[in-house]
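>>> got a structure for you, letters missing:
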């Protein structure tokens, strides 16, 4: 956008430096700066009218009118010729001005034809959100990524359900966002080479096992995963059976593989496990909900073929648009619903233990979503 400064100082300088240079600029900027040529035409017209009046008065030989014309001419050239009391500036008559008011700044990056919705499952992590939102907003702006942050805040009294919150965020995010990031609030990318590009060929696992500071097993796809909207719908989102902490990402991995969607990961980075991401979760202050009750331990280790994006039940209590240190975010206060017949472990307040294995129905071994892991080999104790 080209604008012209309209203060008196700028007008004086434009006239002093000559109309020819400004006129040369007008031919190329006439479509984007319609007000600039008007100032120049006004100056030219004023000079023309004054001298026409002087010529006419000289022909009429009226001394009083001639004196008025001479006085006007003298005042006009005095206005242009006198130095300004303001500090010297370069002539701005032909330059482009880019100082737009804050509310006129572009909210998207025109070079990025895709738009990313960052879906943040959330509950009682306010301090981490205060750090995460401006950090990731600035990080993505440096990559010129169109994006918007959605914080899906679970406000009911049930156990935390990350998978269902991601399903809610997908349904409630803007339709112009053509891909999503399933993003943990406690994971911050440190290496600028970490890209949040549109996952053209298939899901893109940003926080890959060889880069994540804590989880390193081969089928891990948690932390930060980029998925196209059509792919997320194709696999019916995530299972809604995972109340409490863990395993919902492993079940989603099984869905992606079953749909024959290849998972891509970053390579050739100059950083590794210790310096690619910062994991800000404090286990001493925020203990994870790892309680297992009823038959949860057995059921959640197997593929869910009954629940997902199409079956999630919820309501939005309120929707808030806020800004944290310049980062605009949408907070969705969500109330999840639980089918206690299917998943009674959504509420373990009665401290009921796990159902004995002898009472569980036999299940197919191929439905096991993840084998039991050697924690020393696949898990780090830091982070």
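Arrived safely, thanks for sending. Predicted model only: the values in this text are computed from it and were never measured.

>>> Please make it C-alpha for all contacts and neighbour counts, starting now.
Will do.

>>> And the next helix or strand past the longest helix along the chain?
The residue-count maximum for a helix in the chain (DSSP state H) belongs to helix 35-60. Scanning forward in sequence from helix 35-60 by DSSP states H and E, the next helix or strand is helix 63-81.

>>> Show residues contacting that next one.
Helix 63-81 has contacts (C-alpha atoms under 8 Å, 6 or more residues apart in numbering) with 12, 15-16, 50-51, 53-54, 57-58.

>>> Nearest to residue 376, out of these: which one, please.
Nearest to residue 376 among the contacts of helix 63-81: residue 12, at 76.4 Å, using C-alpha to C-alpha.

>>> nearest residue to the closest one other than its sequence neighbours?
Leaving out its chain neighbours, the residue that sits closest to residue 12 by C-alpha to C-alpha, 6 or more residues apart in numbering is residue 80, at 5.4 Å.

>>> To what extent is that neighbour buried, counted in neighbours?
17 (other C-alpha atoms under 10 Å).

>>> Likewise for residue 96?
Residues near residue 96, counting by other C-alpha under 10 Å: 14.

>>> try residue 51
16.

>>> go on, residue 172?
So residue 172, with other C-alpha under 10 Å, has 13 neighbours.

>>> separation between it and residue 152?
Relative to residue 152, residue 172 is positioned 9 Å away (C-alpha to C-alpha, to the nearest Å).

>>> could you pull out the strands for the stretch 201-350 of the chain?
In the stretch 201-350 of the chain, the segments counted as strands under DSSP state E, counting those that start in this stretch are 204-205, 224-228, 277-279, 314-324, 327-336.

>>> Rebuild the ones you listed as CSV, extending it with distance to residue 103.
What follows is those, written out as CSV (distance: least, C-alpha to C-alpha, whole Å):
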stretch, distance to residue 103
strand 204-205, 34
strand 224-228, 30
strand 277-279, 33
strand 314-324, 14
strand 327-336, 13
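
>>> Columns mean neighbour count and distance to residue 43 on top of these, output as CSV?
As requested, these are exported to CSV (neighbours: other C-alpha atoms under 10 Å; distance: least, C-alpha to C-alpha, whole Å):
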stretch, mean neighbour count, distance to residue 43
strand 204-205, 24, 61
strand 224-228, 24, 58
strand 277-279, 19, 61
strand 314-324, 13, 47
strand 327-336, 20, 46
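
>>> Against that first model, consider the following:
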């Protein structure tokens, strides 16, 4: 390729020189007016300038490629060029449990990608899309996202697709000392109770494995985060939260969920209400059963992401409430929890700890 370019420029130079010599010869052989001599002189100057510009172009092309763009100097102005930042020794997997939230995903992915680029954080977004006919299981999708991403990442962000960080002081740092709750109760637009760890939670690979991930018993909406908090507490892992921010519950995040358009699955059936209010000691990361239907790599406005279309498996002997079409309404039981310490959900004052949807 370089030899071809050199030959091309040599031919250009030869043509220019021949044209200049021919013009000079004709002007010497014939009697010419001062006007023609002036015109000839101008044409000679033009040819000389053209010749030097071709030479300079050849020299510019011969510059080493590393002088044009160095790997250690990432270009933040290019949305799809931020692959690896050597100053960040870790890589984060953003795990998005997902089903039928396309409009929110289109806004979320480029926003978070650009937000993390400004922090120079190595990251990749995984959308774990539940495509079966069972009820939505956020916890199981997070377990799957962890298993499918940990070959290349050493910590995860359990991230709601409808929660966009707006304050640049929210740092998605590697949580070495314990889980880091970005969407803290004093910052989240809706939930404010002290043990809340939903929305956005960062956990490193070792700690997630230590507590065996999340429970797989939570079909439908709610409580899986509270059960996970019980696991962290039992493992003596301290949850850390951001402090000294100038923003609060109304302007730290943008909450783009519209509960009038997408109603949450609040149905309780069989003995779901009794079981899911207690600590799960049977299921978790080690017991998750699923099938990857397909894996898609794509970009949204230049932001790369991986979509995992997954089919969950349900053991109806353990969690018959994965499908409530045949039993709507919680089955009444007389049995009470044997160990009060296993109860994971305290009664909350909704006016104090839960605000309206933002």
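Perfect, I can see it now. Every value quoted in this text rests on a predicted model; they were computed, and no experiment measured them.

>>> Let me see the TM-score of these two.
Overlay of the two chains. TM-score (TM-score structural alignment, normalised by the length of structure 2): 0.80; 310 aligned residues with a C-alpha RMSD of 3.0 Å.

>>> circling back to that earlier point, from the contacts of helix 63-81 of structure 1, which would you call buried?
Neighbour-count burial (16 or more other C-alpha atoms under 10 Å) is assigned, among the contacts of helix 63-81 of structure 1, to 12, 15, 50-51, 53-54, 57.

>>> OK, contacts around residue 10 of structure 1?
Taking C-alpha under 8 Å, 6+ apart as the test, what residue 10 of structure 1 contacts is 91-93.

>>> Counterpart of residue 291 of structure 1 over in structure 2?
Under the alignment (TM-score structural alignment), residue 291 of structure 1 pairs with residue 267 in structure 2.

>>> Check residue 273 of structure 1 too.
Using TM-score structural alignment as the criterion, residue 273 of structure 1 maps onto residue 249 of structure 2.

>>> you'd agree that match is up against residue 188?
Yes. With contact defined as C-alpha atoms under 8 Å, residue 249 of structure 2 counts as touching residue 188 (5.3 Å).

>>> Which of those two has more residues huddled nearby?
It is residue 188, of residue 249 of structure 2 and residue 188, that has more neighbours when counted by other C-alpha under 10 Å, with 26 against 19.

>>> can you give me the helices in the stretch 151-300 of structure 2?
Counting by DSSP state H, counting those that start in this stretch, residue ranges of the helices within the stretch 151-300 of structure 2 are 205-210, 224-234, 272-275.

>>> can you put the ones you listed in TSV and add distance to residue 117 of structure 2 and mean neighbour count?
Listed next are those as TSV, based on distance: least, C-alpha to C-alpha, whole Å; neighbours: other C-alpha atoms under 10 Å:
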stretch	distance to residue 117 of structure 2	mean neighbour count
helix 205-210	22	16
helix 224-234	28	20
helix 272-275	42	17
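
>>> Nearest to residue 353 of structure 2 among those would be which one?
Short answer: helix 224-234, nearest of the helices of the stretch 151-300 of structure 2 by C-alpha to C-alpha, at 14.3 Å.

>>> what about the closest one, how far off from structure 1?
Superposing on structure 1 and averaging over aligned pairs (mean C-alpha distance after the TM-score superposition for structure 1), helix 224-234 of structure 2 comes out at 0.2 Å.

>>> which residues sit against that helix?
Contact with helix 224-234 of structure 2 is made by 138-139, 195-198, 211, 213-215, 218, 238, 278-280, 344-345, as judged by C-alpha under 8 Å, 6+ apart.

>>> Ignoring the adjacent residues along the chain, who's closest to residue 246 of structure 1?
Among residues not flanking residue 246 of structure 1 along the chain, residue 290 sits closest, at 7.7 Å (C-alpha to C-alpha, 6+ apart).

>>> State the distance from the one you found to residue 123 of structure 1.
Note on residue 290 of structure 1: its distance to residue 123 of structure 1, by C-alpha to C-alpha, is 16 Å.

>>> Compare the two and say which one has the larger neighbour count.
Using other C-alpha under 10 Å, the more surrounded residue of residue 290 of structure 1 and residue 123 is residue 123, with 16 against 10.

>>> Run through the residues that contact the residue nearest to residue 250 of structure 2 when sequence neighbours are not counted.
Nearest residue to residue 250 of structure 2, sequence neighbours excluded (C-alpha to C-alpha, 6+ apart): residue 189, at 5.9 Å. With contacts defined as C-alpha under 8 Å, 6+ apart, the neighbours of residue 189 of structure 2 are 249-250, 253, 255, 355, 357-358.

>>> Check residue 383 of structure 1 too.
Contact analysis of residue 383 of structure 1 by C-alpha under 8 Å, 6+ apart lists 213-214, 278-282.

>>> just to revisit the earlier point, quick one: what's aligned to the residue nearest to residue 250 of structure 2 in structure 1?
Using TM-score structural alignment, the equivalent of residue 189 of structure 2 in structure 1 is residue 213.

>>> Minimum distance to residue 308 of structure 2: which of the helices of the stretch 151-300 of structure 2 has it?
Of those, nearest to residue 308 of structure 2 by C-alpha to C-alpha is helix 205-210, at 19.8 Å.

>>> Give me the contacts around the closest one.
Here helix 205-210 of structure 2 has contacts from 150, 154-156, 178-179, 235, 285, using C-alpha under 8 Å, 6+ apart.

>>> 10 Å - rerun?
Outside helix 205-210 of structure 2, the residues that touch it by C-alpha atoms under 10 Å, 6 or more residues apart in numbering are 92, 143, 146, 150, 153-156, 175-179, 202-203, 212-214, 231-232, 235, 237, 284-286.

>>> filter the residues you listed to the buried ones?
By 16+ other C-alpha under 10 Å, the contacts of helix 205-210 of structure 2 give 92, 143, 146, 153-156, 175, 178-179, 202-203, 212-214, 231-232, 237, 284-285 as buried.

>>> and the end-to-end length of stretch 335-349 of structure 2?
End-to-end distance for stretch 335-349 of structure 2: 26 Å, by C-alpha to C-alpha.
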